[in-house]
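1. I'd like to go over a predicted model; first the sequence, then the structure.
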Amino acid sequence: MESLSPNIFVNDINQTISFYELLGFKVTMSVPETGTDLVWAMMTNGSVIMMFQTYDSLGEDLPDIQRTDGGSLLLYINLKNIRAFFEEIKEKVTVLKGLETTFYGATEFSIKDNNGYVLTFAEHDA
């Protein structure tokens, strides 16, 4: 295995793109390639790749995918300069847990995205 890129299901892809742009992500690919009626988008920030797809675009292809926002999923994202990143976004997002140092030495904070998914950002000491 070489990488993992989550494909997260959302109701409003344009709202989701706007939210993740606040976190520094950029759209690198979409379906369709242009326009506002997107059904799928890939966004990147550094080496982190996230994909977003509308529930409606699935039709009946994957009936086992639950059609609700959020869920029992937490995305754990490593980054550098976590304190500066936290200061930059804390007033623009819903912070669930502020900056703290964990028992295993990481500095972390958690937010909720516009779809109810939890994102935990972490910086590990060298």
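-> Sure thing, it's come through.
2. only C-alpha atoms for contact and neighbour calcs from this point on.
-> Fine.
3. quick one: G105 and E123, what's the gap?
-> 9 Å (Cα to Cα, to the nearest Å).
4. of these two, who's got more company?
-> E123 (18 against 12; other Cα atoms under 10 Å).
5. was I right about the more buried one contacting Y76?
-> No: the pair E123 / Y76 is not scored as a contact, 10.5 Å apart, by Cα atoms under 8 Å.
6. take this one as well and set it beside the first:
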Amino acid sequence: MPVIQATAKLMVEDVNRAVAYYCDLLGFAFAGGLTEASRQPAAGWPAGERLAFAEVRSGQARLCFQSRASLAAELPRLAEAKIGGTVVVTLSCDDFDALAERLGDTVPFIKAPHRPLHGCRECSIEDINGYVLTLCESPANS
């Protein structure tokens, strides 16, 4: 059984805030979600209600955000887990230079743009939930 896709589901305290960050700062698009109170689908952004779950997309990249309360109800061992910190999400970018320049004006780099041993330029930032995002140029552009 080959794996055909992987999607990160990141636990967050505020799903709406996470979606806004990824859409506004990184150019992701809201793909849908579920409201916290009624568990009804939320198809448009900004959502009119607080969300328990949401998915954002950019190109082939997909990320999901789920509130601590909602995720802990499904997986109780996560109720007291620390959010962020140990997960690094790597995002390949078509226009690395433009994104790195825009981010440099807004968000402090954990690691400034550089060229590591593997050759593709990359930089790292920390998102609003403590997750590390490593942005790298697309291998086709390196």
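-> Good, I have the coordinates. All values reported here derive from a predicted model rather than from experimental measurement.
7. how about stretch 82-94 of the second structure: buried residues?
-> I83, G84, L91, S92, C93 (16 or more other Cα atoms under 10 Å).
8. the last one maps to what in the first structure?
-> The equivalent of C93 of the second structure in the first structure is L79 (alignment by TM-score structural alignment).
9. if I read this right, that match contacts A122, doesn't it?
-> Yes: between L79 of the first structure and A122 there is a contact at 6.1 Å, judged by Cα under 8 Å.
10. run through the strands of the second structure in chain order.
-> 8-12, 29-35, 41-42, 51-58, 61-67, 88-93, 109-114, 122-126, 132-137 (DSSP state E).
11. hang on, the earlier thing: let me see the contact set for the nearest residue to the match of C93 of the second structure once chain neighbours are set aside.
-> Counting by Cα to Cα, 6 or more residues apart in numbering, E123 is the residue found nearest to L79 of the first structure once chain neighbours are left out, at 5.5 Å. Going by Cα atoms under 8 Å, 6 or more residues apart in numbering, E123 of the first structure touches N78, L79, K80, N81, I82, A106, T107, E108.
12. the second structure: which residue goes with M50 of the first structure?
-> By TM-score structural alignment, M50 of the first structure lines up with L63.
13. and its match, how far from L25 of the second structure?
-> From L63 of the second structure over to L25 of the second structure (counting by Cα to Cα), the distance is 15 Å.
14. show me which of these two is the more surrounded one.
-> Between L63 of the second structure and L25, counted using other Cα under 10 Å, L63 has the larger neighbour count: 20 against 15.
15. return the residues in contact with that one.
-> Counted by Cα under 8 Å, 6+ apart, L63 of the second structure has contacts T7, A8, K9, L10, E55, V56, R57.
16. R121 of the second structure versus the residue nearest to the spatial centre of the second structure, what's the distance?
-> The centroid of the second structure falls nearest to L63 when counting by Cα atoms, centre = their mean (5.3 Å). Distance of L63 of the second structure to R121 of the second structure, computed by Cα to Cα: 22 Å.
17. other residues contacting the longest helix along the first structure?
-> Ranked by number of residues, the top helix in the first structure under DSSP state H is helix 13-22. By Cα under 8 Å, 6+ apart, the residues outside helix 13-22 of the first structure that reach it are 10, 26-27, 36, 38-41, 52-54, 89, 92, 113-115.
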